[in-house]
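**Q** Task: produce atomic coordinates for the following.
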Amino acid sequence: MQTEPARQPARAALAAFVGTTIEWYDFYIYATASALIFAKLFFPTGESFYGTLASFGTFAVGFLARPLGGIVFGHLGDRIGRKKALVATLSIMGVGTVGIGFLPTWASAGALAPTLLVLLRVAQGIAIGGEWGGAVLMAGEHAPRERRTFLASFAQLGSPAGLILALLAFRLVAHLDKGALFDWGWRLPFLASAVLLVVGLLIRSGVGESPEFDALKAQRRTAALPIVEVVRDAWRTVLLCLGANVIGVAGAWFVNTFMLNYTTQTLGLDRGLILDCLFVVAFVQLGTQLVSGWVAQRVGASRFLAVAAALAILSPYPMFVLVSTGRPVAIVVGIAIAVMCMSSSYAVMAGFMTDVFPVRVRYSAISLSYQCCAALAGGLTPLVGAVLAHAFPGQWWPLAGFYSVLAAISLGCLTALRVRRPVGETAAVAFADARAGDLS
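**A** Reported below is the predicted structural model:
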């Protein structure tokens, strides 16, 4: 076995970061548009609440498609390689997002408009469903054992970075008058994805295949049907990983999508003000995730995740108290409290799950766990939030209680995972030992 170039771990982590940033930018601009724009353009109804539900419904459709993407590209990634799967997912996401930018609206195409919107949203869901697992593994499997948790977290940095780009894009077009914004301005963030797609493909072309997968393929030990092996042999672990991901996944969409709608529709706050506040908080999330990966590498991922989930249970109460004041600084501080707890968990789960499953089925296993969590907890969270806000007008405690339940689910599953044998860790150590013997 030839020595892997020393620069490959850093390059793989950078490529994972850039690729997931582009994917999440595409996903977040849809989320932002679903909260602010799409209800009026694609689902015009007499009652704004029902238009919002329909808009969030298409948002949820993308999440429901993510497990399919995870299964399809997980199979390809475990059979033919992580890198090839990632090139395909990035291309599908770019085409789907740019396509949304060219869509007609209800006013010009009637029911055809939301139908096409849903189809392209499904394409987005399939792409991000396949992207996440591959990006995590390219970063984690290239990394030295002592840096795996930290470097794998770079794939997770794409979420806040993509959010920053998405909020910046919509903040720029928000300066347009309302007529221009709803006529053509909303399309610009979607069309800009074409440029990002080219950049992402160029960066990914410079990263080699995962060394752990290459070693497995050379030994002819790849799984014929990886998803079957996962469901047959590791379904309990998959379910626990699904639950452990809940607060990191659902919490992000609660804060960044539902809160955008809640603050503008329920509290009557200015749209531009909330976008500015979320923009500042996104930088807090980016810094928190970077530090979290570094700290968890030193204190232990499972211990770190348990503490983060416990703090997340408490975090929504100060968030709602501060946000309800309507003051910009209080809004930023309140949302930042919840985001720091939620994003700490989100950052470290990537490396944690990489160590739970063996190499031969790892892409399929972590994708199934994470994407099923995204479909259930992520896609439905804004809908549940909207229903609770409508059922309890002027009261935030049901929303805070809902958020606490999400965090408690993660804490319970993490506790159960800590007592299970880390199958993947044993496999990873064995691979490292074999590799060391080849190089000595």
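**Q** For the rest of this, base every contact and every neighbour count on C-alpha atoms.
**A** Fine.
**Q** which helices and strands does the helix or strand harbouring Gly293 pack with?
**A** Gly293 is part of helix 271-299, with elements assigned from DSSP states H and E. Helix 271-299 makes packing contacts with helix 148-173, helix 259-261, helix 328-354 when contacts are defined by 3 or more Cα pairs under 8 Å, 6 or more residues apart in numbering; DSSP states H and E.
**Q** I'd say Leu197 and Leu90 touch.
**A** Yes: look at Leu197 against Leu90 with Cα atoms under 8 Å: they come within range, at 7.0 Å.
**Q** sorry, back to before: next, the buried residues of the helix holding Gly293.
**A** If you call a residue buried by 16 or more other Cα atoms under 10 Å, then helix 271-299 has these buried ones: 271, 273-290, 292-297.
**Q** and if you look at stretch 170-179?
**A** Phe170, Arg171, Val173, Ala174.
**Q** What distance do you get for Phe42 to Gln124?
**A** Distance check for Phe42 against Gln124: by Cα to Cα, to the nearest Å, it reads 18 Å.
**Q** of the two, who's got more company?
**A** Neighbours of Phe42 and Gln124, each counted by other Cα atoms under 10 Å, are more numerous for Gln124; the result is 29 against 24.
**Q** That one is in what secondary structure piece?
**A** Gln124 belongs to helix 112-142 when elements are defined using DSSP H and E.
**Q** tell me the angle of that helix relative to helix 148-173?
**A** Orientation check (axes from the mean of the first three to the mean of the last three Cα atoms, to 10 degrees): helix 112-142 against helix 148-173 gives 150 degrees.
**Q** Give me the packing partners of helix 112-142, helices and strands only.
**A** Under the contact criterion of 3+ Cα pairs under 8 Å, 6+ apart, the helices and strands touching helix 112-142 comprise helix 8-36, helix 48-79, helix 82-101, helix 106-109, helix 148-173, helix 211-218, helix 328-354, helix 362-373.
**Q** now, of those, which is deepest in the fold?
**A** Of the helices and strands packed on helix 112-142, the one with the most neighbours on average (mean count of other Cα atoms under 10 Å) is helix 362-373, at a mean of 29.
**Q** what's in contact with it?
**A** The set of residues external to helix 362-373 that reach it, using Cα atoms under 8 Å, 6 or more residues apart in numbering, is 63-64, 66-67, 70-71, 73-75, 77-78, 82, 129-130, 132-134, 137, 226-227, 230, 238-239, 241-243, 245-246, 249, 353-354, 357.
**Q** let's see this one next to it:
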Amino acid sequence: MSTPQPSTATHQPVRAATAAFIGTAVEFYDYYTYATAAALVLGEVFFPSSNHFLSTMASFATFFVGFIARPLSGAVFGHLGDRIGRKKMLLVTMFLMGIATTGIGLLPGYATIGIWAPILLVLLRVLQGIAVGGEWGGAVLMASEHAPKAKRVFFASFPQMGSPVGLILSLLSFRLVSSLDHESFITWGWRLPFLASFVLLLVGVAIRMGVKESPEFERMKKNNEVLKNPVGEVLRTAWRPIVLAAMATTIGSAGFFFTNTFMISYVTTYLGMSKALILDCLFVVTILQLLSQPVSALLAQRYGDTRFLTWAAFISMLTPYPMFLLVSTQNPVAMVAGITLAVVTLSAVYAVIAGFMTPAFPTRVRYSGISIAYQVCTMIAGGTTPLIGTMLAERYKGEWLPLALFFTVLSAISLIGIIGLGRYRDGKQPEESAALATN
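**A** Below is the predicted model:
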């Protein structure tokens, strides 16, 4: 009679990690679809201007608007996730993202409804930000809290792999519609990737419905350890790991928007390359990124996550220089090699950072802590990166060194945060062991 129980216990961690991976892939498909469209088409449709630079900046500004909502959303969903459960929040965030992305695909442009077009676009973009703001922390916790303790770094990397898969799907969809003539692409072609989100929404919700609640949350609930105000508690008692975790994840967040969003605009506007060429290059790069991330997680699990992340962030400081040299050749093979060098290195940070930061927070405030840290970072660093990159490219036309230095600074911030958070965790572990022994 008890035979099914071990089987269920054995398969639930894999099922939870798989659901976190697929659900996050759907959410990031939606998010990257907007990012790609912002680089390619939204400026022309919603912010028409004779000055291409101003249209692009306006488009990237709406991209940034979505990031403004993310820290508040992370706090709200973190609070609810620490009080009523991780699973419920993930279903809500997925539904919100699907509705927002589908709505953008149906939204008339400036030529049809005038100023209401950009206003409604901004509102839907804010809704996207709210959804993804609550998504990341819950997905990471569902994967890691179901996992065996010795394998949490690896299992926590599954939601991170959803990011490149979402990007691959987004790039594929835009690669298909970008083959249309310009008028068709501007009129209706760009909308198709957004409308496809509704189908992915149904798939993601169905998969997540089949996963049980986090066992650590259930244990906390059973022991009456659920806090009334987890956000207030984490801000009061754990502000230091929040700051350090936000710094640590900088290149893992901002770096992708540098290589996968800003780079599209940079090479098409300032180097005169075709949309199809850069999308094809990024497609190959993202496949290599996807293959590299589980390897990074396994290496970190074997040799220590702090040591691995320290080296990854340091190497990432060096990679933008060969990347820009190779991109400047405009040779597809060289471009893929250069961008891959930067992306694989920064994605090594991204793959491991979730499992690295999670143990720094107690279970009762963990959803709130990691969500606030990650979303504050994405707002400050991720959302502004395409804007800063575009301003540097415009200011220093024909020069890539300022852009490379910007990338190096982002990596250096991560390196400082990783070292600091690693030391903080090492200092907390003896205290936790002593507390467990006392209890």
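**Q** which one of the buried residues of stretch 170-179 of structure 1 is nearest Asp214 of structure 1?
**A** Of all the buried residues of stretch 170-179 of structure 1, the one sitting nearest Asp214 of structure 1 is Phe170; the distance, using Cα to Cα, is 41.7 Å.
**Q** Which residue in structure 2 aligns with the closest one?
**A** Under the alignment by TM-score structural alignment, Phe170 of structure 1 pairs with Phe174 in structure 2.
**Q** That match: what's it in contact with?
**A** Phe174 of structure 2 neighbours (Cα under 8 Å, 6+ apart): Thr36, Trp190, Pro193.
**Q** rewinding a little: equivalent range in structure 2 for the helix holding Gln124 of structure 1?
**A** The counterpart of helix 112-142 of structure 1 in structure 2, counting by TM-score structural alignment, spans residues 116-146.
**Q** what does Ala9 of structure 2 align to in structure 1?
**A** Structural alignment (TM-score structural alignment) places Ala9 of structure 2 against Pro5 in structure 1.
**Q** in which helix or strand would I find that match?
**A** Pro5 of structure 1 belongs to no helix or strand when elements are defined using DSSP H and E.
**Q** Can you tell me which residue is spatially central in structure 1?
**A** When structure 1 is reduced to its mean C-alpha position, the closest residue under Cα atoms, centre = their mean turns out to be Ser159, at 5.8 Å.
**Q** How about the counterpart of His52 of structure 2 in structure 1: what's its closest non-neighbour residue?
**A** His52 of structure 2 is assigned Ser48 in structure 1 as its aligned equivalent, the criterion being TM-score structural alignment. Once its chain neighbours are removed from consideration, Ser48 of structure 1 has its nearest residue in Ala39; the separation is 7.7 Å (Cα to Cα, 6 or more residues apart in numbering).
**Q** list the contacts for the residue mapped onto Cys277 of structure 1 from structure 2?
**A** Alignment note (TM-score structural alignment): Cys277 of structure 1 maps to Cys281 of structure 2. Contacts here follow Cα under 8 Å, 6+ apart; on that basis Cys281 of structure 2 touches Pro332, Met335, Val336.
**Q** Redo those residues as CSV? Include distance to Tyr321 of structure 2.
**A** CSV is the format used below for these (distance: Cα to Cα, whole Å):
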residue, distance to Tyr321 of structure 2
Pro332, 17
Met335, 13
Val336, 14
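**Q** Go through these and name the one nearest Val211 of structure 2.
**A** If you rank these by distance to Val211 of structure 2 using Cα to Cα, Val336 comes first, at 37.8 Å.
**Q** Can you find the partner of the closest one in structure 1?
**A** The pairwise alignment with structure 1 assigns Val336 of structure 2 to Val332, based on TM-score structural alignment.
**Q** Then Trp311 of structure 2?
**A** Structural alignment places Trp311 of structure 2 opposite Val307 in structure 1 (criterion: TM-score structural alignment).
**Q** ditto for Leu403 of structure 2
**A** Alignment note (TM-score structural alignment): Leu403 of structure 2 maps to Leu399 of structure 1.
**Q** Val387 is in contact with that match, correct?
**A** No: with the criterion set as Cα under 8 Å, Leu399 of structure 1 and Val387 do not qualify as a contacting pair; they are 9.8 Å apart.
**Q** Looking at the two, which one has more neighbours?
**A** More neighbours sit around Leu399 than around the other of Leu399 of structure 1 and Val387, counting by other Cα under 10 Å; the figures are 20 against 14.
**Q** Which helix or strand contains the more buried one?
**A** Per DSSP H and E, Leu399 of structure 1 falls inside helix 397-418.
**Q** what angle separates that helix from helix 328-354?
**A** Computed by the same axes, to 10 degrees, the angle between helix 397-418 of structure 1 and helix 328-354 is 20 degrees.
**Q** which strands and helices sit next to helix 397-418 of structure 1?
**A** For helix 397-418 of structure 1, the packing partners by 3+ Cα pairs under 8 Å, 6+ apart are helix 235-244, helix 246-253, helix 301-314, helix 316-323, helix 381-391.
**Q** And the helix or strand that comes right after that helix, what's buried?
**A** From helix 397-418 of structure 1 onward toward the C-terminus, using DSSP H and E, the following helix or strand is helix 423-439. Buried residues in helix 423-439 of structure 1, counted by 16+ other Cα under 10 Å: Gly424, Glu425, Ala427, Ala428, Phe431, Arg435.
**Q** Map Leu106 of structure 2 onto structure 1.
**A** By TM-score structural alignment, Leu106 of structure 2 lines up with Phe102 in structure 1.
**Q** which residue packs closest to that match, ignoring adjacent ones?
**A** The shortest distance from Phe102 of structure 1 to any residue that is not its chain neighbour, by Cα to Cα, 6+ apart, is 7.2 Å, and that residue is Arg187.
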